[in-house]
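**Q** only geometry, no sequence info:
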């Protein structure tokens, strides 16, 4: 299966000038860019945990596996360079079905890789008696000293988010486009971003990770959290349920940004990204998360979301 699959794959992967040697050799060669730092991230996705293969199909699973890694690069403000994709397909249904599965995975991820400028530079294939497993390692680059970390938020910074939140399980967790373009545009605009993270496990949980790394807290204004249409349709007039979904569901893959007040005002006024930027709160000197209700009442907020 592997030799036939590699022949098939080499015919479909476009050449990339920054990858002098890609799929087909013992290892890949990447051209290093002067003045850039390399950003590396990896994620392993499994059938039954991160997707349901019998419902979504191989292409959607493959696309998601690449997308979650590119979302991590976006959260660092990094430009995608290359990805290495390793798959373990089930051998229960025979070699022909395993080959079709491998092809389907790449048919799903290759268009996203091309769209966001990420070369597929290598990986590995294997078969076993268990469920489908896809492991992707993605590399990006960012100018020296310009990577966004979780640890730079300061009291008084605005909590800005891209997009909308909640009910991603209704399909958006498979079809989302990672905020790579938006992150790179913020870098090009020299926007002052003190800290950032992508929302993979839940808005409240991932925000708490910025707070923990930065030694601060945050006050969220619940009425300002932008909700997906799926959330509002599902919850109706039950705002408490809608906010709960937005705060805890996870896999929205939007960005949370810590931005100083003057810069936040500029970005909110100009809205330069093509996707809505919204201020949903403020970082505070007091540790921990708090939530402000529309009535003005302030209550503690327990970070919740997907725990690995």
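**A** Received it, and whenever you're ready, just let me know what you need. Just so you know, these numbers come straight off a predicted model, no measurement behind them.

**Q** contacts and neighbour counts: CA atoms only from here.
**A** Noted.

**Q** that's a helix at residue 230, yeah?
**A** Yes. When DSSP: H, G, I helix; E, B strand; the rest coil is applied, residue 230 is found to be in a helix.

**Q** so who does residue 38 touch?
**A** 139, 140, 141, 142 (CA atoms under 8 Å, 6 or more residues apart in numbering).

**Q** Recalculate using a threshold of 10 Å.
**A** Residue 38 is in contact with 32, 78, 79, 80, 81, 139, 140, 141, 142, 143, 144, 147, counting by CA atoms under 10 Å, 6 or more residues apart in numbering.

**Q** Put this next to the first one:
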């Protein structure tokens, strides 16, 4: 792979013009035209071994996911994504070369980056994997003849371009551990303002935008953030509370309840369950419903609306796939199954600190 500055030059050559971007990659900061309304800011970090396994997945899909999870956060507040910056810590294959005398710290950084390109025997991917596997001499960060940083960038651009989001800058470094990629996305609120988690009220109806569960079988890498759906819903009705389902329906619904100081009850038979959840249940020892409630990384939206607006959504849905799953109540988190109401534990993904 080329050194840092050649890589930056390549990135600049790949960055399309955008009227909102006054200064793009190449300077110390990007400069954007200020949005007319509130600026939304979100960031997510993905780590090899926690959020993906690099030896088992095409790095282009990793880049795509890194961007998509951030756009999903913008969708959760019914915002319009406008730009993103990306930082990547690449795994360093070999110890850095000795520092040339008298070159100072800047030379050390350049030498370390060049060292990552010197050992063509290193690859984070097993050879002969087919799509995304390594069978080339494109340097240590190679995958199918394209370097790992470039594959990541192409994946980032795949989903960013789909939503008109320019990548306006970032940082690239190397270290002696696994791949880490962090994206910060900027968005603009609509005229109705950002949708928070804290506006749900007892009596509100609860909806989701699509089927849940089993994301580990591939959906967690290939999902499409519900940006357009959020904007259409926000235009059609008053969204009182909303978030994207990243930790699992039970856990994320509990987040709404905590912030809104209310409770919720969901109806088991009304929860849309994905085909992947049903497939996974054949070998996991869990039911499809358990997968739908707790797997996480579905990145569908769960939201609360008034009964009047809920009725409108059922009769004139502005987006396909909407399902009413329950309602907000005074307190507690509950599930009704076969007519019986039981306590629902807010199980799902939780990072241990």
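**A** Received, thanks. Keep in mind it's a predicted model, so treat the numbers as computed, not measured.

**Q** What would you report as the TM-score here?
**A** The pair, once superposed, lands on a TM-score of 0.95 when counted by TM-score structural alignment, normalised by the length of the first structure; 302 aligned residues with a CA RMSD of 1.6 Å.

**Q** Can you show me the strands along the stretch 101-250 of the first structure?
**A** Secondary structure of the stretch 101-250 of the first structure, counting by DSSP state E, counting those that start in this stretch: strands at 119-128, 133-143, 158-162, 195-198, 217-221.

**Q** how close does the first one sit to the second structure?
**A** Once fitted to the second structure, strand 119-128 of the first structure is off its aligned match by 0.6 Å on average (mean CA distance after the TM-score superposition for the first structure).

**Q** other SSEs contacting that strand?
**A** With contacts defined as 3 or more CA pairs under 10 Å, 6 or more residues apart in numbering; DSSP states H and E, the packing partners of strand 119-128 of the first structure are helix 2-12, strand 79-90, helix 95-115, strand 133-143.

**Q** Mean neighbour count and distance to residue 239 of the first structure for those - can I get that in TSV?
**A** Listed next are those as TSV, based on neighbours: other CA atoms under 10 Å; distance: least, CA to CA, whole Å:
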stretch	mean neighbour count	distance to residue 239 of the first structure
helix 2-12	13	48
strand 79-90	23	37
helix 95-115	18	35
strand 133-143	22	37
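
**Q** Of those, which is nearest residue 183 of the first structure?
**A** Across these, residue 183 of the first structure has its closest neighbour in strand 79-90 (8.5 Å, CA to CA).

**Q** and the angle from the closest one to strand 133-143?
**A** Going by axes from the mean of the first three to the mean of the last three CA atoms, to 10 degrees, strand 79-90 of the first structure is angled at 170 degrees with respect to strand 133-143.

**Q** Touching, residue 272 of the second structure and residue 300? I think so.
**A** No. In this structure, residue 272 of the second structure is not within contact of residue 300 by CA atoms under 10 Å, at 11.0 Å.

**Q** quick one, which of the two is more surrounded?
**A** residue 300 (26 against 20; other CA atoms under 10 Å).

**Q** Could you pull up the residues touching the equivalent of that one over in the first structure?
**A** Following TM-score structural alignment, the counterpart assigned to residue 300 of the second structure within the first structure is residue 254. Residues near residue 254 of the first structure by CA under 10 Å, 6+ apart: 71, 74-75, 161-165, 176-179, 197-200, 203.

**Q** how about the helices in the second structure?
**A** 4-14, 59-76, 104-115, 148-162, 219-222, 227-236, 249-260, 275-284, 288-294, 307-315 (DSSP state H).

**Q** can you list contacts of the last one?
**A** Contacting residues not belonging to helix 307-315 of the second structure are listed as 203-207, 233, 236-239, 304-306, 316-319, 322-324, 327 [CA under 10 Å, 6+ apart].
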